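Chemist: Got a predicted model here, sequence first, then my questions.
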Amino acid sequence: MSWQAYVDDQLLATGKVTKAAILGKQGGIWASSAGYNLSGKEQDVIVKTAFTAPDEVRGNGLILSGFKFMVVRADTDEVIGRKGERGVFVIPTKQAILVAEYDAPIQAGDANVVVAKLADYLKSVGY
């Protein structure tokens, strides 16, 4: 399965995620939903800071495709952001980082289950 298929079929097709991307831990976007453009600086924060300096991410928030989220949780396993009716889950695997946004009326818990399930699968197959 291609990386784009994971974004399209495992995240977006569920109806519980509205925008998504898969980043490599070494940098670069492996796949993303149409029109979801993460700048180089935004990618750097996710890859280099989000899981190594959680206090910094909690203090500064997380900007994704130009939209700033308030970070409500940041640790080595997950970053969770919210602003208004939007939210985001950022979950690392062994070699990749999943970024998945959702909008109301989607519930945070429903989106989280979808993203965590894909993250667990990728970890189980070495990614």
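Modeler: Structure's in. What do you need? It should be emphasised that the depicted structure is a prediction, and the values quoted were computed from it without experimental measurement. Residues are numbered from 1 along each chain as shown.
Chemist: Going by C-alpha atoms from here, please, whenever you check contacts or count neighbours.
Modeler: Noted.
Chemist: what's near enough to touch the residue most central in space within the chain?
Modeler: The centroid of the chain falls nearest to Val99 when counting by Cα atoms, centre = their mean (1.3 Å). Counting by Cα atoms under 8 Å, 6 or more residues apart in numbering, Val99 touches Ala20, Ala21, Ile22, Leu23, Val88, Phe89, Val90, Ile91.
Chemist: quick one: it and Asp77, what's the gap?
Modeler: Val99 sits 13 Å away from Asp77, taking Cα to Cα, to the nearest Å as the criterion.
Chemist: cool, Lys16 as well?
Modeler: Taking Cα to Cα as the measure, Lys16 and Asp77 are separated by 20 Å.
Chemist: With Ile106 instead?
Modeler: Distance from Ile106 to Asp77, by Cα to Cα: 22 Å.
Chemist: try this one next to it:
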Amino acid sequence: SKVKKLSMATPVTWTTYAERLVNTEKVFDKAGFFSMDGLLWGAANLKVSKEEMEAICKSIADPLEARGVGLRIEGIKYMCIQTTDDTVQLKKGKGGAIVKKATKCFIIGVWNEDSTTGTTNPGADMALEKYTKALTAKGF
């Protein structure tokens, strides 16, 4: 399938971007955009506790933080399956999550165990890569 180029030229809210990740990309059930210190910019169906966000922020600063201990998102414990300099990939059964860093923010995308995307959800990383590249190009 052809990958659509993401346009961030039209001013929209961060919540709108999160809703696009859920409703247009069709790879996530929940998504959110956050500042590097964990402040919510906008979310679609995603609520992260203060304690969970502290751990997520540590894993964004140093992706190795998530290895071995995993991360909790909305009270659900996810196992860390892969990290790179800008990405933490997590799984729980057939569900999972990806935390991906841009320059000044990061995105969390979550898919549920009953989702049809499967365990690894290859479209998830591609979708977040598209968004983080567009954000980085705009200084975010």
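Modeler: The structure has been received and is ready for your questions. Quick caveat, the model's predicted, so the values are computed rather than measured.
Chemist: Can you give me the TM-score here?
Modeler: TM-score of the superposed chains, computed with TM-score structural alignment, normalised by the length of the first structure, equals 0.90; 124 aligned residues with a Cα RMSD of 1.4 Å.
Chemist: So which of Ile106 and Asp77 of the first structure has more stuff around it?
Modeler: The residue with more neighbours, out of Ile106 of the first structure and Asp77, is Ile106; 16 against 12, by other Cα atoms under 10 Å.
Chemist: The second structure: which residue goes with the more buried one?
Modeler: Under the alignment (TM-score structural alignment), Ile106 of the first structure pairs with Thr117 in the second structure.
Chemist: Helix or strand: which one has the spatially closest residue to its match that is not a sequence neighbour?
Modeler: Excluding the flanking residues, the one nearest Thr117 of the second structure by Cα to Cα, 6 or more residues apart in numbering is Val27, at 6.6 Å. Following DSSP states H and E, there is no helix or strand that holds Val27 of the second structure.
Chemist: Quick one: map Val27 of the second structure onto the first structure.
Modeler: Under the alignment (TM-score structural alignment), Val27 of the second structure pairs with Lys16 in the first structure.
Chemist: wait, what's in contact with that match?
Modeler: Residues in contact with Lys16 of the first structure (Cα under 8 Å, 6+ apart) are Tyr102, Ile106, Gln107, Asp110, Ala111, Val114.
Chemist: So how do I select the buried members of those in ChimeraX?
Modeler: Remark: buried members of the contacts of Lys16 of the first structure, expressed as a ChimeraX selection using 16 or more other Cα atoms under 10 Å:
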select :102,106,111,114
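Chemist: Run through the helices of the second structure in chain order.
Modeler: For the second structure, applying DSSP state H gives helices covering 14-23, 50-61, 122-137.
Chemist: Arg20 of the second structure versus the residue nearest to Thr117 of the second structure, what's the distance?
Modeler: Val27 of the second structure is 10 Å from Arg20 of the second structure, by Cα to Cα.
Chemist: same deal with Ile73 of the second structure?
Modeler: Distance from Ile73 of the second structure to Arg20 of the second structure, by Cα to Cα: 20 Å.
Chemist: and the nearest residue to Leu23 of the first structure once chain neighbours are set aside, what is it in contact with?
Modeler: What sits nearest to Leu23 of the first structure in space, not counting adjacent residues and going by Cα to Cα, 6+ apart, is Ile29, at 4.4 Å. Ile29 of the first structure makes contact with Ala21, Ile22, Leu23, according to Cα under 8 Å, 6+ apart.
Chemist: same check, this time on Lys47 of the second structure
Modeler: So Lys47 of the second structure contacts Glu74 (Cα under 8 Å, 6+ apart).
Chemist: Trace it over to the first structure, please.
Modeler: By TM-score structural alignment, Lys47 of the second structure lines up with Asn37 in the first structure.
Chemist: How about Asp86 of the second structure?
Modeler: Alignment note (TM-score structural alignment): Asp86 of the second structure maps to Asp77 of the first structure.
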